[in-house]
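Asker: Kindly return the folded structure for what I paste below:
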Amino acid sequence: MNIGAILFLLFSLFLGSFQTPVSEPVHVIDTESMEGVFGFTNADGTSIIVHGLGVGQEAAMSKWNKAIGESGKVLSVKYATYQKGNIDKSSGRDTSYNFENMAGYIFNVKEGSSTPNETYFLINENDFDLKALLPIKKTEDALKNDSLIAKEISAKKQRPITNIWQIAQFSDSQKLFLVKFKRQGDDMLFSLVLQREDKLLFNDFPAKTKDEISVWRVDDGGEVTPDMFSLLFAAKTSDGLALSIEWWGSEGENTFVIADDGEQFHELPISYYRYTYPT
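Answerer: As a prediction, the model looks like this:
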């Protein structure tokens, strides 16, 4: 190699040391444009039914190709057909036992395995960045009311706590708590509280009642416990997190999506209800 070539190589290496490094892509979901539909799996977990939408939506259904549920599990799905159902045999329950009698849009699970009778959120993978999903560690850890986090939450809300549980963890710095506060007259309150480093973000569920037979849900006895709640998914957004949460009651399951703006949670206009009262 001649002197000129050596000098050119050294000069190229010198210039390269000043080049701006290529940044890694940021994986987040856009909660303002997020679209999808809810459904649940059949008795062997091989199909999902999307119900309650009326007829004539086959074209819209065909774009959903992924399903997310069970703490962030992702399934590949494909729209198959519209099922007319059998109203004479139907129990009126939105369960896997009544799956074949229900009217709705049927999706076949192509990749992945699901648990029977589980709720899933169906999306298009081109519009929902699946790499934004976070691993979820489920817990049902009861904490003492004089624990540090309980004291911080009580002080922030300026209200005594009766029960507190950690129900999920997304990272070392992000934990989700279920907190029931002390009744004040007719006012009752529980909250889902996200601890993110030194911040506390609340999603409140206030209620007014004279008795405690049915406060937040039918026949709940004024109680909330961690076994009533589970997460379909947790995903990163440009501001923080989006969480899809299942809330079970005696008559059925409510599923909703909340997202935070860095300071507090707000509920998105995406929700679902399954009537599952035992026959």
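
Asker: switch to C-alpha atoms for all contacts and neighbour counts from now on
Answerer: Fine.

Asker: Could you pick out the longest helix of the chain?
Answerer: helix 3-16 (DSSP state H).

Asker: Would you mark the buried spots in that helix?
Answerer: Buried residues in helix 3-16, counting neighbours by 16 or more other Cα atoms under 10 Å, are absent.

Asker: Please apply the same query to stretch 147-160.
Answerer: Residues of stretch 147-160 classed as buried under the neighbour-count rule (16+ other Cα under 10 Å) are 149, 150, 151, 153, 154, 160.

Asker: swap in stretch 197-207?
Answerer: Across stretch 197-207, burial judged by 16+ other Cα under 10 Å covers 200, 201, 202, 203.

Asker: what helices or strands is the longest helix of the chain leaning on?
Answerer: Helix 3-16 sits against no helix or strand, with contacts defined as 3 or more Cα pairs under 8 Å, 6 or more residues apart in numbering; DSSP states H and E.

Asker: Now the element after it, going C-ward?
Answerer: Using DSSP states H and E, the next helix or strand after helix 3-16 towards the C-terminus is strand 37-41.

Asker: after that next one, next one along is what?
Answerer: strand 47-50.

Asker: this one next, for a side-by-side:
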Amino acid sequence: MQRSQAIVFRNNYRLNPVYDLYKNGGTDLRKIVCALMGLMLVAGVFGSSASAGSTASATGELKSEKLAFGYTDASGKRLLGFESVKPGRFTQAIYAPGAILSVKFQKHQKLSSKSTGRQNEWNFERDQGEIYQVVQGKIERNSTVLLAEKDAFIGHEFLKFKPLSKGTFSKNAIGQIEKTKKRKVLHQGLIGQVNHDNQIGIVEYARVKGKKPLASLVMTTPSGPIFEDFEGNDDPQSTWRVSDGGKIEADWFGVLFVTKSKAGYSIGYEWYGDEGSSLKVVQQKGTKFRLVEQGYRYTAGI
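Answerer: This is a model prediction of the structure:
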């Protein structure tokens, strides 16, 4: 599924986005507590020191408070960022691998009584959020973007990334994945590649009795694979996302960027679903990806 097709695909359903997030996020109390703590950190409840910020910049550690998601209007020259504190601090928009444009905050836009609740180009003027103007150039219409502060990616090298409509991991890579996860790979597919050694894709593992379905976003590297795991449920029609038919496909994912720093690899991606897109920025921590920032863009058809 190409990106343009994915937009049409996810606009043909009327489902509940909160339920979608529930299915995608799970109900693990530990995760909920961690998420609440993250919000408190962003709000400044726990505070932070200048030295800690300097250390993060030196190592390339990404910070949630320096990033936010948004989307473009029909012209591709304006963005609507999801509501945030001090929106003027965001000066860059990342919309595709290696593609970054400068933006300038204009104003806060209030929710219109005529809003459809959708976060797309057709409801742009009625949706609530922060309006930004692209300083020079434009972005593809109705696109998801990642807004960033000027110093959000200090110490990062933005890597070239080639999306792939087909392809699979090598037998050697699958062997490493299966050895690490102690599960056989049932289905797999590539999202794209940085180079011969660095590929990004989706794998779904064979079911194990007594355990929930498991899939992973995987990035192969010379030192071994890096994983972000997705735990599913026993609903055959909504295993990973609402109305996914029990499937998780590589072409339902789009990559916004791939970077490398002293902290490791980082990926920004969009996971297209029936109702909308799950949006994430993740960063390597050992053999796993930690969550840095997440969002959800509701685009279900009316």
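
Asker: How alike are these chains, TM-score-wise?
Answerer: Scored against TM-score structural alignment, normalised by the length of the first structure, the superposed chains reach a TM-score of 0.80; 245 aligned residues with a Cα RMSD of 2.3 Å.

Asker: which position in the first structure aligns with residue 297 of the second structure?
Answerer: Matched by TM-score structural alignment, residue 297 of the second structure corresponds to residue 274 in the first structure.

Asker: Helices of the stretch 1-150 of the second structure, residue ranges please.
Answerer: For the stretch 1-150 of the second structure, helices defined by DSSP state H, counting those that start in this stretch occupy the ranges 3-10, 17-25, 29-43, 50-59.

Asker: got the buried residues for the longest one?
Answerer: Yep, that's helix 29-43 of the second structure we're talking about. 38, 42.

Asker: in the first structure, what residues pair with that helix?
Answerer: Aligned using TM-score structural alignment, helix 29-43 of the second structure spans no residues in the first structure.

Asker: starting at the chain centroid, how far to that helix?
Answerer: 18 Å (Cα atoms, centre = their mean, to the nearest Å).

Asker: residue range for stretch 240-260 of the second structure in the first structure?
Answerer: Under TM-score structural alignment, the match for stretch 240-260 of the second structure is residues 216-236.

Asker: ok, and the closest non-adjacent residue to the corresponding residue of the second structure for residue 189 of the first structure?
Answerer: Correspondence of residue 189 of the first structure to the second structure, assessed by TM-score structural alignment: residue 214. Using Cα to Cα, 6 or more residues apart in numbering and skipping residues adjacent in sequence, the residue nearest residue 214 of the second structure is residue 231, 4.8 Å away.

Asker: Aligned to the one you found, what sits in the first structure?
Answerer: Mapped onto the first structure by TM-score structural alignment, residue 231 of the second structure lines up with residue 206.

Asker: what's the answer for residue 97 of the second structure, then?
Answerer: Aligned against the first structure by TM-score structural alignment, residue 97 of the second structure finds its counterpart in residue 71.

Asker: Check residue 139 of the second structure too.
Answerer: In the first structure, the residue paired with residue 139 of the second structure is residue 114, using TM-score structural alignment.

Asker: what about its match, how many residues close to it?
Answerer: Residue 114 of the first structure: 24 surrounding residues under other Cα atoms under 10 Å.

Asker: Repeat that for residue 272 of the second structure.
Answerer: By other Cα under 10 Å, the residues close to residue 272 of the second structure number 23.

Asker: likewise residue 85 of the second structure?
Answerer: Residue 85 of the second structure has 10 nearby residues by other Cα under 10 Å.

Asker: how much space is there between it and residue 39 of the second structure?
Answerer: Note on residue 85 of the second structure: its distance to residue 39 of the second structure, by Cα to Cα, to the nearest Å, is 12 Å.

Asker: now residue 111 of the second structure
Answerer: To residue 39 of the second structure, residue 111 of the second structure is 23 Å away according to Cα to Cα.

Asker: cool, and residue 60 of the second structure?
Answerer: From residue 60 of the second structure to residue 39 of the second structure the distance is 21 Å (Cα to Cα).

Asker: what's the answer for residue 118 of the second structure, then?
Answerer: Residue 118 of the second structure is 24 Å from residue 39 of the second structure, by Cα to Cα.

Asker: How about residue 273 of the second structure?
Answerer: Between residue 273 of the second structure and residue 39 of the second structure the computed distance is 25 Å (Cα to Cα).

Asker: ok so, going back, these two touch, right, the residue nearest to residue 214 of the second structure and residue 213?
Answerer: Yes. Judged on Cα atoms under 8 Å, residue 231 of the second structure makes contact with residue 213 at a distance of 5.9 Å.

Asker: So which of the buried residues of stretch 197-207 of the first structure is the closest to residue 134 of the first structure?
Answerer: Closest approach to residue 134 of the first structure among those (Cα to Cα): residue 201, at 18.1 Å.

Asker: Now that closest one: which helix or strand?
Answerer: strand 199-208.

Asker: elements contacting that strand?
Answerer: Packing partners of strand 199-208 of the first structure (3+ Cα pairs under 8 Å, 6+ apart): strand 187-196, strand 265-275.

Asker: Quick one: closest of these to residue 218 of the first structure.
Answerer: strand 265-275 (12.1 Å).

Asker: chain center to the closest one, what's the gap?
Answerer: With Cα atoms, centre = their mean, you get 10 Å for strand 265-275 of the first structure.

Asker: got the angle for that strand vs strand 199-208?
Answerer: Per axes from the mean of the first three to the mean of the last three Cα atoms, to 10 degrees, the angle that strand 265-275 of the first structure makes with strand 199-208 is 50 degrees.

Asker: how about strand 265-275 of the first structure: buried residues?
Answerer: Buried residues in strand 265-275 of the first structure (16+ other Cα under 10 Å): 265, 268, 271, 272, 273, 274.

Asker: try stretch 151-166 of the second structure
Answerer: 152, 153, 155, 156, 157, 158, 159, 161, 163, 164.

Asker: Pull up the distance across that stretch, start to finish.
Answerer: 35 Å.

Asker: which outside residues touch it?
Answerer: Contacting residues not belonging to stretch 151-166 of the second structure are listed as 1-2, 57-60, 62-63, 66-67, 97-98, 189-195, 251, 254-255, 257-262 [Cα atoms under 8 Å, 6 or more residues apart in numbering].

Asker: Next step: these restricted to strands.
Answerer: Cross-referencing the contacts of stretch 151-166 of the second structure against strands under DSSP state E gives 67, 189-193, 254-255, 257-261.

Asker: any chance of those residues in JSON lines, with distance to residue 18 of the second structure and neighbour count too?
Answerer: Converted to JSON lines, those look like this (distance: Cα to Cα, whole Å; neighbours: other Cα atoms under 10 Å):
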{"residue": "67", "distance to residue 18 of the second structure": "22", "neighbour count": "22"}
{"residue": "189", "distance to residue 18 of the second structure": "28", "neighbour count": "20"}
{"residue": "190", "distance to residue 18 of the second structure": "29", "neighbour count": "24"}
{"residue": "191", "distance to residue 18 of the second structure": "26", "neighbour count": "27"}
{"residue": "192", "distance to residue 18 of the second structure": "30", "neighbour count": "24"}
{"residue": "193", "distance to residue 18 of the second structure": "32", "neighbour count": "19"}
{"residue": "254", "distance to residue 18 of the second structure": "22", "neighbour count": "21"}
{"residue": "255", "distance to residue 18 of the second structure": "23", "neighbour count": "22"}
{"residue": "257", "distance to residue 18 of the second structure": "27", "neighbour count": "22"}
{"residue": "258", "distance to residue 18 of the second structure": "28", "neighbour count": "25"}
{"residue": "259", "distance to residue 18 of the second structure": "31", "neighbour count": "22"}
{"residue": "260", "distance to residue 18 of the second structure": "33", "neighbour count": "18"}
{"residue": "261", "distance to residue 18 of the second structure": "34", "neighbour count": "21"}
